[in-house]
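> Using only what follows, build the 3D model:
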Amino acid sequence: MPVITIKFDELRKLGIELSNEEIIETLPMLGCDIEDYDDNVLKVEFFPNRPDNFSVEGISRSLKGFLGMELGIPKYTIKDSGFKVFVDEKISKIRPFIAVCIVKNLEFNEDKVKQIMEFQEDLHWVMGRDRKKVAIGLHNYDVVTPPFYYKAADPDNVAFVPLNSQEKMTLREILNKHETGRKYAHLLKQYKKYPLILDDDDNVLSMPPIINAELTKIDENTKNVLIDVTGTDFKAVMQTVNILSTSFAESGGKIETVEIIYPDKKVKTPDLTPKTKLLNVENVKKIIGHDISLDEIKHSLLKARMDVEEISDDKLKVYIPAYRVDILHEVDIIENVAIQYRFNNIKPRLPKVATVGEEDPWYISDNVLRKIMVGLGFQEIMSLMLTNEDTHYKKMRLKEDDRVQVSQPISEDRTMIRKSLLGNLMEFLRDNRHAELPQKIFEVGEAVYIDKKSETKVKSVKKLAGAVMHSNTNFTEIKSIVATIIKNLGYKMELEKTNHPSFIKGRVAKVRAKMKDKASIEGVFGEIHPEVIINFDLEYPVTAFELEFTHQQP
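All right, here's what the predicted structure looks like:
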């Protein structure tokens, strides 16, 4: 999750008149964790559902509401710039959507420029899915000439000086030679033409989603900023430009809209029109479990920087600011009421259940597995049950089959429930390539299958999976690990020949184990296929196993 570094004095400059201790005490009430702090600097971690709080300005805005300093939807100075962006029809099959705006009268210093870059990259990760869905460009507006053009360009016939470089490169050369270009080349290499943003003098501003031009680089002398957001999801593009523009406006910036001219429509961005949702007062009381009054609910919503209109004694119309992308359902509004009312004011009460609680035997067995794995020198990881088809099937060399899909996924990388833990382990190894070798990791978790015979149509199973990565790991090592696990559980191991697309042929085995009155175990282990290793950007051999526990727990 994003960790935001802020200086206490910056919050005070934005109007938060609290001591360091009071800031540290107050911020967790907004739903963040304090990672670290000293006398000058504070590091906080916000959940990805609140990207509007990924900047010091966003945090200040939320704090002002929580402290009652400012209530309701923030009002920003916004006017029409009169400028346009013309969108080439040929870009529609590559990266079809763009939002652009101008923010003027800003003040920068070296620290501020660094914070903005960090804010941009945090949004790339959360909103953009590492630039695949959304990519952001921030430019010095004073060195370019409107109108602007968003087009598909020949990668060998256009050249410019990319950010932090001194020599001109063609678009194709940037993907092959520039560090950032190589990192994100996979987003464009399948296309014959690449996206490009130019001004009226044919100056290149950006090559989305790869890199900006050195020409428009922001520094301490920048006063006016041009924001461009491009992507494959129109809604996400609009949300991102709203978050960026309002964050700049919190520090005194003046927003100017820009008209986007598509071949079939016209759109002005940013559009800060609030969303509206109805709120049932009784639902608030029921879910919070507290007899909160109508006036207290309304005041809490105002502190959450929302506006509210009373429709009846039991219904409120809530106006949600355009930068709040996390409000999807009524329950999200109720959560905000609870936060602003303060959880400490909600009195706990015992449930009306006359029973004695005890740990579920199913989870007792988890601890047994953990002790065995830790004893073998493995480190536990915990990953999400939600994954995506690319990671789960394509990168693991598996054919797609029946699976439980998410009907309305909030992101492109969380579209299905996993059927295996191996993809999660490989993702973890990829994200921790910088760590020392050997790496030995495991996970105890659930997977879900389609079960047409079941009334619920799904079947949840417990799995244990582990992976080893170092230069000399091999079939013998992973076999001895699996044998030790089986033996410590009191089972007798049986091996069978098998083939599995994720493993090297001839270096993979199927394992079975049974014991009377206990669970049976089925699984697979071996050396991970080189193609899978490359798919996850790894450079060393990987061996892995996955065991599934059926019937009763061990």
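> rest of the way, CA atoms for contacts and neighbours
OK.
> Which other helices and strands does the helix or strand containing Leu244 contact?
Secondary structure assigned from DSSP states H and E places Leu244 in helix 234-250. Applying 3 or more Cα pairs under 8 Å, 6 or more residues apart in numbering; DSSP states H and E, one finds that helix 234-250 contacts helix 56-66, strand 97-104, strand 225-231, strand 254-261.
> nearest to Glu412, of those?
strand 225-231 (12.6 Å; Cα to Cα).
> Secondary structure element holding Leu302?
Assigned by DSSP H and E, Leu302 falls in helix 294-303.
> Can you point out the buried residues in that helix?
Leu294, Ile297, Lys298, His299, Ser300, Leu301, Leu302, Lys303 (16 or more other Cα atoms under 10 Å).
> do the same with stretch 523-536
For stretch 523-536, a neighbour-count test (16+ other Cα under 10 Å) marks Gly523, Val524, Phe525, Gly526, Glu527, Ile528, His529, Pro530, Glu531, Val532, Ile533, Phe536 as buried.
> Show me the contact partners of the helix holding Leu244.
Contacts with helix 234-250, where a contact means Cα atoms under 8 Å, 6 or more residues apart in numbering, come from 51-52, 55, 57-58, 61, 76-77, 97-101, 103, 106, 123, 127-128, 133-134, 227-231, 255, 269-272, 322-325.
> Second chain to compare with the first, below:
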Amino acid sequence: MPVIEVYPERLSRFLGIDVDLKQLVNDLPWLATDIEDVGENFVKIEYNPNRPDFSSHPGIARAYAGFLEIKLGYPEVDVAEPKIDFYFNEELKSIRGVLCSAVVRNIQLSEEDLKEIINIQEVLHQGIGRNRRKVSIGIHDLDKIKPPVYYIAADPEKTSFKPLGMDRSMTLNQILSEVDKGVEYGHIIKSFEKYPLIIDSAGEVLSFPPIINSELTRLTPETRNLFIDVTALDEYYASRALNILLYALSDMGGSIEAVRIIYQDGSVKTYPDFKPREISVEAGYIKSLLGEDLDNTEIYRSLLKCRFSVKNDGETFYVRIPPYRVDVMHKVDLVEEVAIGHGLWRLTPTYPRSVTIGSKHPETVLQDRVRMVMVGLGYTEVFNFIITSEEKNYHRVRRPVTERVRLANSSSTELTMLRDSLLPCLIWNLSLSRHEKYPQRIFETGPIVKAEGDKGFSIKLSIAGVSTHSSASFSEAKAVVLSLLNSLGVEKPCFEKSDDPLFTPGRAANVFYEGKLLGVFGEIHPEVLELNGLENPAIGFEIELDSFINKCSKL
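Next comes the predicted model:
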């Protein structure tokens, strides 16, 4: 969880009133933060990662002012018309294809302000930006730039500049291999033939996103005007990151000015986008979740205290969300805000109407039982993602591609579908650990997802295991399956020859109990071993557990 040291004197600057340390210690937890430490002149608070606006004193003061009822309602920020054009090269669409920008004028920055700006930037990089992969931000001294500005794709060997903190000019490839930030974040762009670069009309490099800025545009206490660039993979999060930063800079005294992004096809976008989102929530919904009989006036004022704009139409509230609030996504989030605005300490604790004794879900009981059995048989449990790929689930184990549940918006070829079997990923685990000591015996229990045509899909509980060593055989697989079934109360299972292509023909069997197919076991096909780089023989099994969920609690 992110933390910030809050100093009463600095917070008072943004609040417009004096607050002392004792008051902050008492009040800040009611903003849904936790006190981590109290120093001589500061309080360190821990805040939720979905509140990156709390990464600065201006952001905390904005929320705290509403709590204290110093300022209520939507915090408006004026945006001046754009004077600077920012040209977007189409080559960047396949590299880092989102660009946002803004200008901040007439801001006086102290050393404390500069440190806080850098902290906001890093919090946004790590949270919204997913360690700069998704979003990265550059902040520059505007007075050292000659507009217009250009976002281009540059040759990494033919382009050089002096990166921030360095005393010599370096090529882009040198920066990735010799500069700390280049080594840390270079993997984000290394796979591309050209790298993103931001230059001005004089050809001076401003930034090499998402890696490092130029020494030319370094911020100092003498800086009065800022130029901000945000490069990203996702426009929504890029715009929100920019908004969070701009609101903080506005609270520090800066004046916000828009920037035009001009594309090669002639289209134009203007940032920042401060247009608020609107979410409606019903009074009855709020009362039912909070368990409090709040009247509409109290709900209305509570939302104003959380810095929202509110319109009340009978029993429905239409709430405008400030552009820096990335955490408010659904009306349930507004219920939480009403609770904070109303005062968390004022919520009435109540006992449940019925008192019951909790117990484990039957599925959990069953999984615990089979885990104990498998560990007793010398197997080690592993955990794989339920999302896999056709390559792992079918091609690497000789299984034909069948109807499956696919991801509609997959961003990776390794995460394209939901697994319909546990065995393929276990074989992949063996492939990854093939240089470790033998024998290797691993198992997994968890859900699999079966596509069922027009009926949609079904989720089933399954257990699977694999074993590889020099003498792995069909007999070993059968012994493991019999031990597992015996622990589940299955006394006389039936076996029939299996044609599952994952297994060696004639060395595999299907398992039946009371006329129902439970699973399969046998020796892994030599071709599967070869596809996965396995040199030793291997056996495997998979049993569906749904039939035993209710029985297990009685065993």
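> What's the TM-score once they're superposed?
The TM-score (TM-score structural alignment, normalised by the length of the first structure) is 0.72; 491 aligned residues with a Cα RMSD of 4.9 Å.
> just to revisit the earlier point, the helix holding Leu302 of the first structure vs the second structure, average distance?
Superposed on the second structure, helix 294-303 of the first structure shows a mean distance of 1.0 Å to its aligned residues (mean Cα distance after the TM-score superposition for the first structure).
> which bit of the second structure covers that helix?
Taken onto the second structure by TM-score structural alignment, helix 294-303 of the first structure occupies residues 296-305 there.
> thinking again about what came up before, and the helix holding Leu244 of the first structure against the second structure, how far off on average?
Superposed on the second structure, helix 234-250 of the first structure shows a mean distance to its aligned partners of 1.3 Å (mean Cα distance after the TM-score superposition for the first structure).
> Turn the helices and strands packed on helix 234-250 of the first structure into JSON lines, columns for mean neighbour count and distance to Glu389 of the first structure.
JSON lines is the format used below for those (neighbours: other Cα atoms under 10 Å; distance: least, Cα to Cα, whole Å):
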{"stretch": "helix 56-66", "mean neighbour count": "22", "distance to Glu389 of the first structure": "34"}
{"stretch": "strand 97-104", "mean neighbour count": "25", "distance to Glu389 of the first structure": "24"}
{"stretch": "strand 225-231", "mean neighbour count": "23", "distance to Glu389 of the first structure": "20"}
{"stretch": "strand 254-261", "mean neighbour count": "22", "distance to Glu389 of the first structure": "33"}
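> quick revisit: contacts for the very next helix or strand once past the helix holding Leu302 of the first structure, please.
In the C-terminal direction, the helix or strand that comes right after helix 294-303 of the first structure (DSSP H and E) is strand 307-312. The set of residues external to strand 307-312 of the first structure that reach it, using Cα under 8 Å, 6+ apart, is Gly72, Ile73, Lys298, Leu301, Leu302, Leu316, Lys317, Val318, Tyr319, Ile320.
> Would you mind giving the orientation angle of the helix holding Leu302 of the first structure with respect to strand 307-312?
150 degrees (axes from the mean of the first three to the mean of the last three Cα atoms, to 10 degrees).
> mind listing the strands for the stretch 251-400 of the second structure?
Counting by DSSP state E, counting those that start in this stretch, the stretch 251-400 of the second structure has strands at residues 255-263, 268-271, 277-282, 309-313, 316-321, 380-381, 387-388.
> just those strands: most buried one?
Comparing the strands of the stretch 251-400 of the second structure by mean neighbour count (mean count of other Cα atoms under 10 Å), strand 255-263 ranks first with a mean of 21.
> For it, what is the distance to the chain centroid?
28 Å (Cα atoms, centre = their mean, to the nearest Å).
> and it, how far from the first structure on average?
Strand 255-263 of the second structure sits 1.6 Å off on average (mean Cα distance after the TM-score superposition for the first structure).
> now for that strand, which elements pack on it?
By 3+ Cα pairs under 8 Å, 6+ apart, strand 255-263 of the second structure packs against strand 79-88, strand 98-105, strand 268-271.
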